[in-house]
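Visitor: 3D model of this:
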Amino acid sequence: MRQYEQLAKSIIQQVGGKNNINFVVHCATRLRFNLTDYSLANTEKLAKIDGVVGVNPTPTQLQIIIGSHVGDVFEEVVNQGIATDSSDIKEVSQVIDKDTNLFNKVIDTITGCMTPMIPALTAAGMIKVILSLCTTFNWLSNESSTYRVLDFIGDGAFYFMPILLAIFAATKFKVNTSIAVIVVGVFLHPNFTSWISSGEPISFIGLPIQPVIYAASVIPALLTIWMMSYIEKGVDKITPQALKIILNPTLVLLISAPLALIVVGPLGNYAGQGLAWVINLLQGQLGFIMVALLAAAMPFIIMTGMHHALTPIFVASFSATGTESLILVAQICANLAQGGASLAVALKSKDKSVKSIATAAGISAIMGITEPALYGVNLKYKKPLIAACISAGAAGCFAGFLHVTLYVPQNSLMAILGFSGDKGTANVIAGLIMMLLSVIGSFILTLILQKDENKAVTSTKEVQKQVA
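Guide: This next block holds a predicted model:
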């Protein structure tokens, strides 16, 4: 039997069986099930399955936390005959609970559209950091062809961000992906961008088009695909069955693209500017308070799955300024603090298995995957979680005072490279101190608070059931 086959079968059984599963997807650490009847899922038994770290029910998903090997478990779940996306569902009306409120639907949509983009943005950002190091240490001239090639490779993910969003949003809003990409691609067409650069007025059938540069934008693309989902449904209702294959895509494109350029795109641009203004306000003179509060509260935000709703905010910040000094800085503090607390539990425990589990969870948290440490160690013993929150808040306050800035979308130990940028060495040193405060502070506080090991550490078998 394959390594994770039994785990996959046990999970399927406890969520109500194959017939109760509409589809399943996964993120960095969680299986995300969309179920027909959520009442059939036994969350208590799910949490006790060996290999499951925790269970997080939401109004639109049943999230089962696995850990960094979630991709392997997901593959085994799919091998059992489970659909991987909503396109395989015949009754779409059963997919989303009718009682789900608007706020939860918006959060679920944002999560589905934004989360898949993170690896591309991280990779592109790291290339930009490498280029920064190359020029800082005179390894490459910024006039060399090698540098220039690497530069546009690093810019690619940011420049074509609307296209990436169109692909993921098309899946989320259930529209034709190829048409969605073409409609959003109009924003980036060379002729359109050069027309804007020329300064000449632009119009369509007498209606003015605002000269907006949409490269690296977020909100215009999301709003465009949302609009397109209604246009596609409307067109499908009015076209004759025999001509749908020709008329449907043609009409959708002819209606969606001009509306995107004339109305939706500019509105999205204004919304993006408003979001950037809010970010600048939060990062103002009292920004250290916001960073500290976010860092301390991040574990609880993660528990609710709301951390994905923060993605558009830091993406908008990177799109507008190429930097971020609020959300990702807070996440770095929180993640490293979780890792330090878990490593302290490992040091203090005399149980070899607990040592191994807590050590692995601590390292995972420092590298940006916090669920094993959060659910399997710190939350279970409570005091390590308190220590982590205090340390993260203190480190966030320090970072806010010194305006620690990231030049790469990163929230783990690898952010060390992301502090290198226009602010120079001082920002790198401040970032390193912030990270040390997070890890060492939570480590020491956990050693102090977690005094009674016998009460804190449960049996090896029980711990193993809670940590992947």
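
Visitor: drop to CA atoms for contacts and neighbour counts, all remaining ones
Guide: Noted.

Visitor: Just say helix, strand or coil for residue 98.
Guide: Secondary structure, DSSP: H, G, I helix; E, B strand; the rest coil: residue 98 is coil.

Visitor: Against residue 221, how distant is it?
Guide: For residue 98, the distance to residue 221 under the criterion Cα to Cα, to the nearest Å works out to 27 Å.

Visitor: Kindly provide the distance from residue 144 to residue 156.
Guide: From residue 144 to residue 156 the distance is 19 Å (Cα to Cα).

Visitor: actually residue 211, not the one I typed
Guide: 22 Å.

Visitor: Looking at those two, which has the bigger crowd around it?
Guide: Just comparing residue 211 and residue 156: by other Cα atoms under 10 Å the higher neighbour count belongs to residue 211, 19 against 16.

Visitor: Can you name the helix or strand that the closest residue to the more buried one other than its chain neighbours falls in?
Guide: Ranked by Cα to Cα, 6 or more residues apart in numbering and with sequence neighbours excluded, the top spatial neighbour of residue 211 is residue 196, at 5.3 Å. With elements taken from DSSP states H and E, the one containing residue 196 is helix 190-198.

Visitor: For the comparison step, fold the sequence that follows:
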Amino acid sequence: MAKKKTKFDFDPVISALGGRDNVMSVSASTDLMKITTKTKLTDEQVAALKAIPVWDDVSFKGPDLKLVPNDDIEFDDYGSQLTQALTRNNANIKTKNVVGRVLDFVSQIFIPIIPMFAGSGILRGLLVLSTELHWLSANSSTYHILYAASNAVFYFLPILLAFSAGRAFKVDQISSAVIVAALMEPNIVNLLHHGATTGITHFFTIPVVLQQYSSTVIPAFLAIWLYSYAEKGLKRIITPTLQVIFVPLLALVVVVPSVLIVVGPIGIYLGQGLAAIMAWLVKANSTITGAVIGGLWPVFVIFGLHWSIIPIIWGNLASAGHDFIIPMAATSNFGIAGAAMGVLIRARMAKTRSLASSGLISLLVAGIGEPTIWGFAIPMRRPFIAACLGGASGGAVIGFFHVDGVAAVFGALTTLPGFATPTFIWYIVGISVAFVVSTLLTVIFGFDETKLGVNK
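Guide: A predicted model of the protein is given here:
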């Protein structure tokens, strides 16, 4: 049933907040409003807010007042109207821009997954260390079982994100997970041509460009964003007694093909364009190429664009026995590790330090960056920027000295043998620069721990 729309009276809210002049900043997403006031609200003011029949929860998140709406209102409409009411005739109030609101929204979706990121990253690192020290054979069944346990959260990340995004978009979470799971279902995977990364098939007569969706992020967000409109639209035209059957049915029929038809080409063509740019940059200036790859590789992975660069790496290894992109990309991991180290040094809250230490271990031992990227770097923003700048600095060094790699491996301390070429010393210099620059930038410019939802 569609949510009822109401003509809202904001005077009680504004009064409980101490008036417009007491409000410093305000931001609203689909399921949360955060307001920062000049003076801390009294118990009476908080009680007055709780008494307004709009909020399920009224609490403090660090210096911010966190307001969670109930399900009886169209909060997208309410939140935007309340923001306008609070900021009207008050130029001193800061409102977050679109990028800030999107990052806050994405962080809310990732927060429930963060603990499993940390645990999986450490387990992956321990497995790599165990095989390097010959405590465990990579061919043993024990290894494969433990590897599956450590890899599941990364491989099935789109499904986990879809489930979490379903809550943020206020749609059915199980349906959200199933829609994205369809993108990774074996019948879709088998349509990829001869195990290649991409392929073309058809939905009736409409071309469908396929790509690998495991471990990606953006396709899951786009799928659930599209599903949120589909579900709300279907519930408006289907009677409640039939919704339990026909809403999931029609959503699957409409959303899954739509995502494959639209998202697939976007990812493929952006990736091909990126590969062409990389080829041009290498010919033009290897130092700039190293800075671009080292600095932006985490962004490529987030959008799934790295799949178009990996075939270039494999081709270089097959034809020449070495490749220049691998060491450039490796510096991004050490840039991220530097951000984790910087957070570990400067953090005051125990939970933040725990996330930073687990992220640092998983990076240095296994080359797994997701626990750091999504666990705290992106939510706190400045550490992510520092990581990119550190990776760019190290990548520039790698590019300038034409460093090569001889194996398709992640950047980590345990994978150093993969860079055992005559340029090995410059690889060490490059990753050290990435780590140190990122660490220093994170420590110097700091970060806001309250963005992680921790308070102690």
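
Visitor: coming back round to it: neighbour count for residue 98 and residue 221 of the first structure, which is higher?
Guide: Of the pair residue 98 of the first structure and residue 221, residue 221 is the one with more neighbours under other Cα under 10 Å, namely 30 against 10.

Visitor: Now check the second structure for the residue matching that one.
Guide: Alignment note (TM-score structural alignment): residue 221 of the first structure maps to residue 220 of the second structure.

Visitor: what comes up buried for stretch 139-155 of the second structure?
Guide: By neighbour count with 16 or more other Cα atoms under 10 Å, stretch 139-155 of the second structure contains the buried residues 143, 147, 150, 151, 153, 154, 155.

Visitor: Surely the second one and residue 126 touch.
Guide: So that's residue 147 of the second structure. No: at 10.1 Å, residue 147 of the second structure and residue 126 do not qualify as touching, with contact defined as Cα atoms under 8 Å.

Visitor: Tell me the secondary structure at residue 134 of the second structure.
Guide: coil.

Visitor: Quick check: which helices or strands does the helix or strand encompassing residue 68 of the second structure pack against?
Guide: When secondary structure is defined using DSSP H and E, the element that contains residue 68 of the second structure is strand 64-69. The elements that strand 64-69 of the second structure packs onto, with contact taken as 3 or more Cα pairs under 8 Å, 6 or more residues apart in numbering; DSSP states H and E, are strand 33-37, strand 55-61.

Visitor: Please identify the residue in the second structure that aligns with residue 188 of the first structure.
Guide: Aligned by TM-score structural alignment, residue 188 of the first structure pairs with residue 184 of the second structure.

Visitor: show me the contacts for that match.
Guide: Residue 184 of the second structure sits next to 212, 213, 214 when contact means Cα atoms under 8 Å, 6 or more residues apart in numbering.

Visitor: CSV for these, including secondary structure and distance to residue 250 of the second structure?
Guide: Conversion of those to CSV gives the following (DSSP: H, G, I helix; E, B strand; the rest coil; distance: Cα to Cα, whole Å):
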residue, secondary structure, distance to residue 250 of the second structure
212, coil, 25
213, coil, 22
214, coil, 24
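
Visitor: Out of these, which end up buried?
Guide: Going by neighbour count (16+ other Cα under 10 Å), the contacts of residue 184 of the second structure have 212, 213, 214 buried.

Visitor: Just give me the closest of those residues to residue 82 of the second structure.
Guide: Each of these was scored against residue 82 of the second structure by Cα to Cα, and residue 213 proved nearest at 38.3 Å.

Visitor: returning to that earlier point: can you give me the distance of the match of residue 221 of the first structure to residue 154 of the second structure?
Guide: From residue 220 of the second structure over to residue 154 of the second structure (counting by Cα to Cα), the distance is 13 Å.

Visitor: Also residue 320 of the second structure?
Guide: With Cα to Cα as the criterion, residue 320 of the second structure and residue 154 of the second structure are 31 Å apart.

Visitor: Then residue 231 of the second structure?
Guide: Distance of residue 231 of the second structure to residue 154 of the second structure, given as Cα to Cα: 28 Å.

Visitor: the helices in the stretch 301-450 of the first structure, which residues?
Guide: For the stretch 301-450 of the first structure, the helices defined by DSSP state H, counting those that start in this stretch cover 311-321, 327-348, 352-366, 371-373, 379-381, 383-401, 425-449.
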